[in-house]
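Enquirer: got a predicted structure here, sequence first:
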Amino acid sequence: MNVEEIIKTTKKMPLETRTLIHITLIHNKIYEHVGNALKPFEVSLQQFNVLRILRGQKGKPANLSTLNERMVTKMSNTTRLVDKLLAKGYVDRCVCPSNRRKVEILITESGSQALTQMDKVVAETENEIVQHFSKQELEQLNLLLDKF
């Protein structure tokens, strides 16, 4: 991926600027590919992330702040994401009996089954995205990214 060609510039950029633009372009490309993989399920990447978090709760409910804390992409519209998943039947929402201000969210059986199907498609897409890297290169890339 040639950054200068993509952003259509002939000017020499500082290495720091070029690196950060490069990372942003790669992020956008990954987001697009995974988003396209999830399109048949009519679920966004953020909704997919919420379902994975809820599955990771192993049957225990999560509240909105737990979801927000664990989201890969931090956002303020977690309530809207949960509402959309609720409409699809993928989650249940109830008021906590001990604290009526607290809303608890659980993944449904339907949500778990759909998530299993999504996992397969996302894993295939992730493998396609990184197919040109060896395991060693991916480990090295992760070490470099950890420095951020």
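Expert: Received it, and whenever you're ready, just let me know what you need. Numbers count the residues shown, from 1 in each chain.
Enquirer: contacts, neighbours, all on C-alpha from now
Expert: Will do.
Enquirer: buried sites along the helix ranked longest in the chain?
Expert: If you go by DSSP state H, the chain has its longest helix at helix 15-38. Using 16 or more other Cα atoms under 10 Å as the test for burial, helix 15-38 gives His22, Leu25, Ile30, Val34, Gly35, Asn36, Ala37, Leu38.
Enquirer: what about versus this one:
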Amino acid sequence: MKFEEEIQQKKFKSEKQKATLNLLFTSGWLVNKHKEFFKPFGITNQQYNVLRILRGQHPKSISTCGIKERMLDRNSDVSRIVDRLTLKNWVSKETCPNDRRLVDVMITDDGLALLKKMDDAIDEIDQELGNLTEKDAELLNELLDRVRE
């Protein structure tokens, strides 16, 4: 459905204003789709993001500061997310021996197993962009990169 129909508004100050609002609307739509996808796995978008970062580091650890730098949502409370993942035995943490102010975090075997299970289903969420061809998605990525430049 067209953006104007979704929000029941046809007049915009400019195409740039419309694009900005459309981007915000679509972002919220995708976030909600992701929430629904992650619910059966007992995980949130932010927790999944942290686990993917840790899997990329595996078998090395990374500090919570390093995780925050790589997060998609940099406003997330990484310490709280790590604490919740620790309770679920998906990550382990320990004080950094070189700097006691830092906490080093590693993904556990259980965390890796969860991601493996999710990998088999993750294509489903990527299909939310199913109306786009690979070429369309490439163009969208280029345009979004330009917006942030």
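Expert: Happy to help now that I have it. Everything numeric in this text was worked out from a predicted model, so none of it was measured.
Enquirer: pull the most distant pair out of the buried residues of helix 15-38 of the first structure.
Expert: His22 and Leu38 (24.5 Å; Cα to Cα).
Enquirer: so which residues of the second structure form helices?
Expert: Counting by DSSP H, the helices of the second structure are 3-7, 15-38, 45-57, 64-70, 78-87, 109-119, 122-126, 134-148.
Enquirer: out of those helices, which is closest to Arg100 of the second structure?
Expert: helix 64-70 (12.5 Å).
Enquirer: mean deviation of that closest one from the first structure?
Expert: Helix 64-70 of the second structure, aligned to the first structure and superposed, deviates on average by 0.4 Å (mean Cα distance after the TM-score superposition for the first structure).
Enquirer: check which residues of that helix are buried.
Expert: Residues of helix 64-70 of the second structure classed as buried: Thr64, Ile67, Lys68 (neighbour count, 16+ other Cα under 10 Å).
Enquirer: tell me the one of the residues you listed nearest Lys10 of the second structure?
Expert: Distances from Lys10 of the second structure to these, taken by Cα to Cα, are shortest for Lys68, at 39.0 Å.
Enquirer: in TSV, list the helices of the second structure along with distance to Cys96 of the second structure.
Expert: As requested, the helices of the second structure are exported to TSV (distance: least, Cα to Cα, whole Å):
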stretch	distance to Cys96 of the second structure
helix 3-7	49
helix 15-38	31
helix 45-57	16
helix 64-70	10
helix 78-87	14
helix 109-119	21
helix 122-126	33
helix 134-148	34
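Enquirer: Pro97 of the second structure: which of the ones you listed is closest?
Expert: Closest among the helices of the second structure, using Cα to Cα: helix 64-70, at 14.2 Å.
Enquirer: one step back: of the helices of the second structure, which is nearest Leu102 of the second structure?
Expert: Per Cα to Cα, nearest to Leu102 of the second structure of the helices of the second structure: helix 64-70, 7.2 Å.
Enquirer: the first structure: matching residues for the closest one?
Expert: With TM-score structural alignment applied, helix 64-70 of the second structure matches the range 64-70 in the first structure.
Enquirer: and the contacts of the matching stretch?
Expert: Residues outside stretch 64-70 of the first structure that contact it (Cα atoms under 8 Å, 6 or more residues apart in numbering): Val50, Ile53, Lys74, Met75, Ser76, Thr78, Thr79, Val103, Glu104, Ile105.
Enquirer: quick one: which of the residues you listed is nearest to Glu42 of the first structure?
Expert: Using Cα to Cα, those come closest to Glu42 of the first structure at Val50, 14.1 Å.
Enquirer: and the corresponding residue of the second structure for that closest one, what is it in contact with?
Expert: In the second structure, Val50 of the first structure lines up with Val50, judged by TM-score structural alignment. By Cα under 8 Å, 6+ apart, the residues touching Val50 of the second structure are Ile67, Met71, Ile81, Val82.
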